[in-house]
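> What follows is a predicted structure for the sequence shown.
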Amino acid sequence: MTATLVLGGARSGKSMFAQKAAEMAVGTGRATMIVTGQAFDDEMAQRIARHQADRGESWITVEAPVDLPQAVSALPADAVAVVDCLTLWLSNLMLNDLDVEAAASALVEAVSACPARVWLVSNEVGLGLVPETPLGRRFRDEAGRLHQRLAQAADEVFFVAAGLPLRMK
């Protein structure tokens, strides 16, 4: 298992960094993109279509808006995968009133046991202002705790800003 956590702000280049790293690792084979986003409106549908077009047909797409630990656990040893993104997954859990702590524990366990090469992409939301609402503060706190746990489990951690990756671990 080799897991890499890739953190960064919105439009920081974190997804592209993970995608290119996975493409280099897979060579001429097919990489897997495990996606957590859902197209609830036209704008999100356009974003998803743009991401799919950017990846091209050489990628296998697995949709896991809630069942992310199961999707990671199902990866075979020879797989190269990118999970994009953990903060959308966390939002899906919270909006469906699911047990975030249990799901986070299951994800950390799945990543730790995963025999595949996997990049985990997530938005670092703890660098800005304290959110105004209780839900916003809970989301920020849950994301921070999830990132800390995954950073401990990961072999590598990168922070991406302005398209430039900084290796942290």
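Looks like it arrived, so ask away.
> For the rest of this, base every contact and every neighbour count on C-alpha atoms.
Fine.
> Would you mind listing the residues in contact with the nearest residue to Gly13 once chain neighbours are set aside?
For Gly13, ignoring the flanking residues on the chain, the nearest one in space by CA to CA, 6 or more residues apart in numbering is Gly163 at 4.4 Å. Going by CA atoms under 8 Å, 6 or more residues apart in numbering, Gly163 touches Ser12, Gly13, Lys14, Phe17.
> and here's the other structure:
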Amino acid sequence: MGKMILVTGGARSGKSAFAEKITLQAGLHPAYIATAEIWDEEMKHRVALHQKRRSAVWQTYEAPQNAKRAIADAGKAHDAILFDCVTMYLSNLLCRQQEPLVEAELENMTRAEMDRLLQAVKMLPEQVTVVFVTNEVGAGIVPENRLARFYRDLAGLANQQLAAASDEVYAVLCGIPLRIK
């Protein structure tokens, strides 16, 4: 297994730009694993901003689902992989669940999916660095609805699991990265 880095922060904190920078420093052949699904014009605009910021050196792998496969595929041809982002990927998984939503089942699903991502990273060649981007969603007010509270809690669990397995963890605040592990 190569190096694993987790970058977290709030919305528009600069975490993706920082993660792109350290991914480019980690390797000459970077891959970008994109987890967003475009459902509306606002999300289309957000994706376009991310794409515009990246140069042609990046190869993109679309992975709104089955990210384990995308990590494995990217690891065959790239020495640095940026996974952006864990919380969007988790949102995709959560939105595909059927009612009634059971908190314990969602927690098990989240842990199992993070285990799959970590297993995919462990199977990569030693020289590959993987940078995961995630949102810190638990620092604000308590959400008003059940689904949003489940999402907040699941994101916190996923972030803890990935942080524990990471070699380095950064929090980005106001565009300033702070190394916390």
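Everything's here; your move. Note that the structure is a prediction, hence the values are computed from the model and not measured.
> What residue in the second structure is paired with the residue nearest to Gly13 of the first structure?
In the second structure, the residue matched to Gly163 of the first structure (TM-score structural alignment) is Gly175.
> now stretch 79-92 of the first structure, how far from the chain's geometric center?
Averaged C-alpha coordinates place stretch 79-92 of the first structure at 3 Å from its chain's average position (CA atoms, centre = their mean, to the nearest Å).
> next SSE after the helix or strand hosting Glu105 of the second structure?
Here Glu105 of the second structure sits within helix 103-122, counting by DSSP states H and E. Moving toward the C-terminus from helix 103-122 of the second structure, the first helix or strand encountered (DSSP H and E) is strand 129-135.
> list the helices and strands that following strand packs on?
In terms of contacts (3 or more CA pairs under 8 Å, 6 or more residues apart in numbering; DSSP states H and E), strand 129-135 of the second structure is packed against strand 4-9, helix 15-26, strand 80-84, helix 86-95.
> The aligned partner of Val130 of the second structure in the first structure and Ala162 of the first structure: what is the separation?
Under the alignment defined by TM-score structural alignment, Val130 of the second structure is paired with Val118 of the first structure. Val118 of the first structure sits 23 Å away from Ala162 of the first structure, going by CA to CA, to the nearest Å.
> Comparing those two, which residue is more hemmed in?
Counted by other CA atoms under 10 Å, Val118 of the first structure and Ala162 do not tie: Val118 has more neighbours, with 28 against 12.
> Surely the more buried one and Thr2 touch.
Yes - checked against CA atoms under 8 Å, the pair Val118 of the first structure and Thr2 is within contact range at 6.4 Å.
> ok, now how distant is Ala110 of the first structure from Gly37 of the first structure?
Remark: distance between Ala110 of the first structure and Gly37 of the first structure (CA to CA) = 20 Å.
> Comparing the two, which shows the higher neighbour count?
Taking neighbours as other CA under 10 Å, Ala110 of the first structure and Gly37 compare with Gly37 leading, 22 against 19.
> Where does that one sit, in terms of helix or strand?
Applying DSSP H and E, one finds Gly37 of the first structure in no helix or strand.
> Thanks a lot, see you next time.
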